[in-house]
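K.L.:
Take this sequence and fold it.
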Amino acid sequence: METNIDLNREIAARKCAEEALLKSQEELREASKMESLGTLVAGMAHEINNPINLIIFNMPLFEKIWIDFLPVLKEVADKEPYRKYGGLQYAFLKDHLIQLISDVNMAAKRVANIVNDLKKFARQSYIFDKKPIQINTAVINAIKFAQTSINDFRIDIEQNLSPALPLIEGDSGHIEQVVLNILLNAVQAISYKNIPGLIKISTGVQHKDGRVYIKISDNGIGVSPSISNKIFDPFVTDKQMKGGTGLGLSISHSFVKAHGGEITFQSEQGEGTIFTICLPTKIKEKAARILIVDDDEMIRNMLRDALTNQRSYFVDDAHNGLEACIKLGTYRPDLLILDIFMPEMDGLGVCRAIKKDPALADLKVMITTGNRDHPKLDQVFRLGFANIHCKPFKIQKFLQEVDYLVNS
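P.N.:
As a prediction, this is how the structure comes out:
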């Protein structure tokens, strides 16, 4: 029996040693890959930085020269109003050349930033100054950078950016780069199909964990099954013949991970791809969840703005009692702000449903109404819902009451 035990121990030890060896070999391969990437990036940075820095250095000089040259050009234009300069008339140059110079300067700086990011990627070092940022701003900026490519292929882009998103702690330039990389991949995927293109981009908050998300979908060719399980690895691409380097998604993956988030995708070959980026916020630590239920959209928007702009609450809404009950079945808010008089199912019906559900029986509820003397309020009060507030609201008093209920 002891011999069998010793044999089992020896087999287990050998298995552990083999697993450790395989892991070590994988780490060595990864280290070798990253070393090769570092060598590539170092050479590329040297070749690119010199001309880019020359452009960045000279662009302000061109701008000053242009400003000084404008009066001279105006004199010529007054004498020869139809004369063109580089195919453009004086009126256009006067109004747009400064912006063109500025755009060139901005593009050159972005190239320099990309090279710098590649060097960080090669070193696997993503140390950055974390600042509060709004992801909608990063998304809008990325769309602007991708607009030329989008226009070239006649691609429509649909935006559905959720208002009043909580801020994240991070680097706006890195988030812009992540979105831009995915947008450009989508443009390429659509261009291969030679069909009317559509890119949809949306943002929002996940109720289950309070993370903000960016979702980008396209109707392109989809991800090839041959690379789908390693799409975020460096140098992995099926677009070598089109000039693809296989670094865009790898860099994006690293940037998202550096922000404590995750990036996932779903794809069906020939049908398109959906990328989802999830990023953590302080919601779970600092902000309570509030559900506003009111059939008046103006009231919902007013309360949402007050609770998100003057406070840092996470706010969801419903336009009637039935929708509210559906949402209460999926998550429990820290406070329910409930109107009484609504179509389909009123606030009294919601109060009764809450009392019947043991999981919601102690839910904090603020009742709102424009008719303090209505008999339904007596029934609500007898059910135990005593926090009743009349419209129109005095916002500061309303916020103080919300703060009290949330923290009590």
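
K.L.:
Please count neighbours and contacts with C-alpha atoms only from this point.
P.N.:
OK.

K.L.:
any idea which element residue 200 lies in?
P.N.:
strand 197-205 (DSSP states H and E).

K.L.:
To check against the first, give me the structure of this:
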Amino acid sequence: MAITPLRVGEKELALGIKRDITARKTAEEALSESEERFRQIFEQNQDAQVILGCGECRVIDANPAAIALFGYSREEFIGMEEADLLGEKVCEKVKTGLKLQGGFSFERVDAVRRDGTKAAVSVRGQVITLRQSTMVLCTVRDLTELIRMEEEARYIQAKLIHANKMTSIGTLASGVAHEINNPNNFILFNSTLLSDAWKDAARILERYYRDNGDFSLGGLPYSEMSEVVPELLSGITDGSRRIKGIVDNLKDFSRKDKAGLEGSFDVNRAVMASVSILSNQIAKYTDSFEVDCAEGLPKVKGSGQKIEQVVINLVLNALHALADKKKRVIVATRQEEGRVFIEVRDEGAGMTRDVLDRVMEPFFTTKADLGGTGLGLSISYSIIKEHGGTLEFDSAPGIGTTARITLPAEAEGLE
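P.N.:
Sure thing, here's the model as predicted:
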């Protein structure tokens, strides 16, 4: 109600005007209740929400989730000018003001926390009217956990693919080993038989040589052939035995390990089997490869085949790090205080501290251009861990790298 003084002639009067404001009060109360509901939803939302001034990218308010995500206090948030904590793209959108009618969305941007670190987030913006002012409500969802889960899923998938490939390789190796082994057995048996036959024939040929002088045998003088043939036969026999050893290692590598982690194995034997499988690669990359296996090592509980896989991976990495064939690679074993150690040392390029800190991360590789997947060392680390051991690296750029496996010795072997 409003009262206005009024003079009419000699009379002093008052003009009263009465208005019905019920509708306005109802509207104001409804607006107040609506803003209070918005405030409660805003405060309790698990997603970070930041209210920005429409057209100016100035922070007006932030909810507790935003405070936790970005590390600023509410006082530090409010009034923050040119808020680039959500990135330039978001700020540019907000500055377009009322043109935002339908809002905006970014599936992934790099948000900047108070300490300068970055966090991958998704941002959705919507124009709202609050306290009779136009603002932009930005809902920010932290994608860190989602990205971690996606990477873990890719890692598991890659391990499954790797396991499937290893199974296929094992099946192929087993088949090839069988196909090679059969004809090689004929070679080994026949070379031994020929060697015995030559010894008997050589006595007769030697008497003939003494009685009649030199003669031709296989296009060469007998005097030369008498020395060459034993060497040739010995070379055939040694080569065949070497093939048999490689085939046996392939068969062992591809054979399913029935004992699993409940069995026990000889570390030196696992190391020598790995070196034998890699003999061709070793000859390709270095002229100085050394194996120093300590005697009397206790057995280790677990899977010898899995440890072979780890040693093969470490030796291959060492070989690939060498600048030329003059550089050395040394594989050594030893025992100390109930533990068995396997060390692979190289005189290669070495690693920086940054690379060394990430070397066992899944998918991290410095050999992407050579087809590296970044899974070898992470899988090796998992294998050693399930054996109750450790896998550590010491490295210096330009000097080389030492990979050190530590495994607990089997209790019976320590008695």
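
K.L.:
what's the TM-score for these two chains?
P.N.:
Overlay of the two chains. TM-score (TM-score structural alignment, normalised by the length of structure 1): 0.50; 272 aligned residues with a Cα RMSD of 4.7 Å.

K.L.:
same for the strand holding residue 200 of structure 1, what does it pack against?
P.N.:
Where contact means 3 or more Cα pairs under 8 Å, 6 or more residues apart in numbering; DSSP states H and E, strand 197-205 of structure 1 is packed against strand 155-161, helix 172-191, strand 212-218.

K.L.:
With residue 349 of structure 2 as the reference, measure out to residue 319 of structure 2.
P.N.:
11 Å (Cα to Cα, to the nearest Å).

K.L.:
contacting residues around the residue nearest to the spatial centre of structure 1?
P.N.:
Geometric centre of structure 1, nearest residue: residue 214, 3.7 Å, by Cα atoms, centre = their mean. Residue 214 of structure 1 makes contact with 201-204, 276-278 under the criterion Cα atoms under 8 Å, 6 or more residues apart in numbering.

K.L.:
Also residue 337 of structure 2?
P.N.:
Taking Cα under 8 Å, 6+ apart as the definition, residue 337 of structure 2 has no contacts.

K.L.:
Apply 10 Å and report the result again.
P.N.:
408-409, 414 (Cα atoms under 10 Å, 6 or more residues apart in numbering).

K.L.:
In a markdown table, list these along with secondary structure, distance to residue 281 of structure 2 and neighbour count.
P.N.:
Shown next, in a markdown table, are the contacts of residue 337 of structure 2 (DSSP: H, G, I helix; E, B strand; the rest coil; distance: Cα to Cα, whole Å; neighbours: other Cα atoms under 10 Å):
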| residue | secondary structure | distance to residue 281 of structure 2 | neighbour count |
| --- | --- | --- | --- |
| 408 | strand | 30 | 21 |
| 409 | strand | 30 | 23 |
| 414 | helix | 36 | 12 |
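
K.L.:
Please, where are all the strands along the stretch 201-350 of structure 1?
P.N.:
Secondary structure of the stretch 201-350 of structure 1 (DSSP state E, counting those that start in this stretch): strands located at 212-218, 262-268, 272-279, 289-293, 314-318, 335-339.

K.L.:
In structure 2, point out the residues matching the last one.
P.N.:
Read it as strand 335-339 of structure 1. Alignment of strand 335-339 of structure 1 against structure 2: no match, by TM-score structural alignment.

K.L.:
ok, the residue nearest to residue 115 of structure 1 when sequence neighbours are not counted - contacts?
P.N.:
Distances taken as Cα to Cα, 6 or more residues apart in numbering put residue 45 closest to residue 115 of structure 1, at 6.0 Å, once the chain neighbours are dropped. Neighbour list for residue 45 of structure 1: 39, 112, 114-116, 118-119 [criterion: Cα under 10 Å, 6+ apart].

K.L.:
same thing with residue 265 of structure 1?
P.N.:
Applying Cα under 10 Å, 6+ apart, the residues near residue 265 of structure 1 are 215-217, 223, 228, 231, 273-277.

K.L.:
how near is it to residue 223 of structure 1?
P.N.:
9 Å.

K.L.:
Residue 246 of structure 1 too?
P.N.:
13 Å.

K.L.:
quick one: common contacting residues for those two?
P.N.:
Common neighbours of residue 246 of structure 1 and residue 223 (Cα under 10 Å, 6+ apart) are 231, 237-238.

K.L.:
quick one: which of the contacts of residue 214 of structure 1 is nearest residue 6 of structure 1?
P.N.:
residue 278 (49.0 Å; Cα to Cα).

K.L.:
right, and residue 402 of structure 1 touches residue 367 too?
P.N.:
No - contact between residue 402 of structure 1 and residue 367 fails when scored by Cα atoms under 10 Å: they sit 11.4 Å apart.

K.L.:
The two: which is more packed in?
P.N.:
residue 367 (23 against 19; other Cα atoms under 10 Å).

K.L.:
What residues in structure 2 pair up with the helix or strand harbouring the more buried one?
P.N.:
According to DSSP H and E, residue 367 of structure 1 maps onto strand 365-369. Per the alignment by TM-score structural alignment, strand 365-369 of structure 1 matches no residues in structure 2.

K.L.:
With residue 327 of structure 2 as the reference, measure out to residue 198 of structure 2.
P.N.:
In terms of Cα to Cα, residue 198 of structure 2 sits 44 Å off from residue 327 of structure 2.
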